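below: sequence and its predicted model.
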Amino acid sequence: MKNSKNSWFAKFAKKTSSYAGKPATFALAFTTIVVWAFTGPLFGYSDTWQLVINTGTTIVTFLMVFLIQNSQNRDSEALQIKLDELIRVQKTANNALMDLEDLPEEELDRVRAEFVKLAEEHRKRSARQTAELPEP
């Protein structure tokens, strides 16, 4: 696994994603839209005036998709590793579940069906146990 701390893109994506989620960034974007809207009469609501905001927002959106996806992928991978460690240290855990994200779709569906069945059995057992309890 490549060390993401050495990757300039990973650092840039993390910082940018962090800043993108801040209220000040939203305020800046909102202010930009308000200023653009108020300049409409000044430019006669021309095609160029509209093109400026359309092009700007498209470029920002396009680039942010990749930056945020990079951060999301890294966060998901870190979370998966943490979950794998929790599974690994549990003596009664099924260690075969540690790499589920790498299984083919059909295999994931099969494992999911097994856990749905286990959950249904557990609910039935719980309902029977609750029904067998004496009234207070």
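Here it is on my side, so go on.

hey, let's count contacts and neighbours off CA atoms from now on
Fine.

in the chain, which spans are helices?
8-20, 23-38, 47-89, 105-132 (DSSP state H).

included below, for side-by-side comparison, is a second structure:
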Amino acid sequence: MHWRFRQISDLAVSWAGHRVVPVMLIAFIALWAAVGLSISFPRQWFLLTNMLGTLTIFFILLLVQHSQNRDMMALHAKLDELIRSSKAGNHWIAAEKNDADAIEGMRQQHHGQISESAN
């Protein structure tokens, strides 16, 4: 089930990011407006438009967030492995789990070490 969701999510995100999608959306909006004008925009027309637009945006937002979370976890795993295999200090591994002040302190310490070695 989890594998199937990931596959569907990847397909939907790649489809939503395709360059043809904005053209299709403009054509759909023009058709929607033309049909609405021909039937004088009844009240239900606006309700349906709002509901479909909100649900579509919410669904795409969830799919994109899922994809970004997975990509970010993979990126962190790769960076951790690069840190482990290099001469960098292992204190940088999983630095993203620290709070903002601790990360800034680590960054300042690193910049201090760079300036000392440059002199």
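Cool, the structure landed. These figures come from a predicted structure and were not determined experimentally.

deepest of the helices of the first structure, which one?
helix 8-20 (a mean of 15; mean count of other C-alpha atoms under 10 Å).

how far apart are it and its match in the second structure?
Helix 8-20 of the first structure, aligned to the second structure and superposed, deviates on average by 0.8 Å (mean C-alpha distance after the TM-score superposition for the first structure).

just checking, what packs against that helix?
helix 47-89 (3 or more C-alpha pairs under 8 Å, 6 or more residues apart in numbering; DSSP states H and E).

so the helix it packs on corresponds to what in the second structure?
Using TM-score structural alignment, helix 47-89 of the first structure lines up with residues 43-85 of the second structure.

what do you get for stretch 10-25 of the first structure?
Taking TM-score structural alignment, stretch 10-25 of the first structure hits residues 6-21 over in the second structure.

related to what we said a few turns ago, any idea how far the match of helix 47-89 of the first structure is from the chain center?
5 Å (C-alpha atoms, centre = their mean, to the nearest Å).

could you do stretch 108-115 of the second structure as well?
The answer for stretch 108-115 of the second structure is 32 Å, by C-alpha atoms, centre = their mean.

before we move on, what about stretch 86-106 of the second structure?
Relative to its chain's centre, stretch 86-106 of the second structure lies at 23 Å (C-alpha atoms, centre = their mean).

residues making contact with that stretch?
76, 79-80, 83-84 (C-alpha atoms under 8 Å, 6 or more residues apart in numbering).
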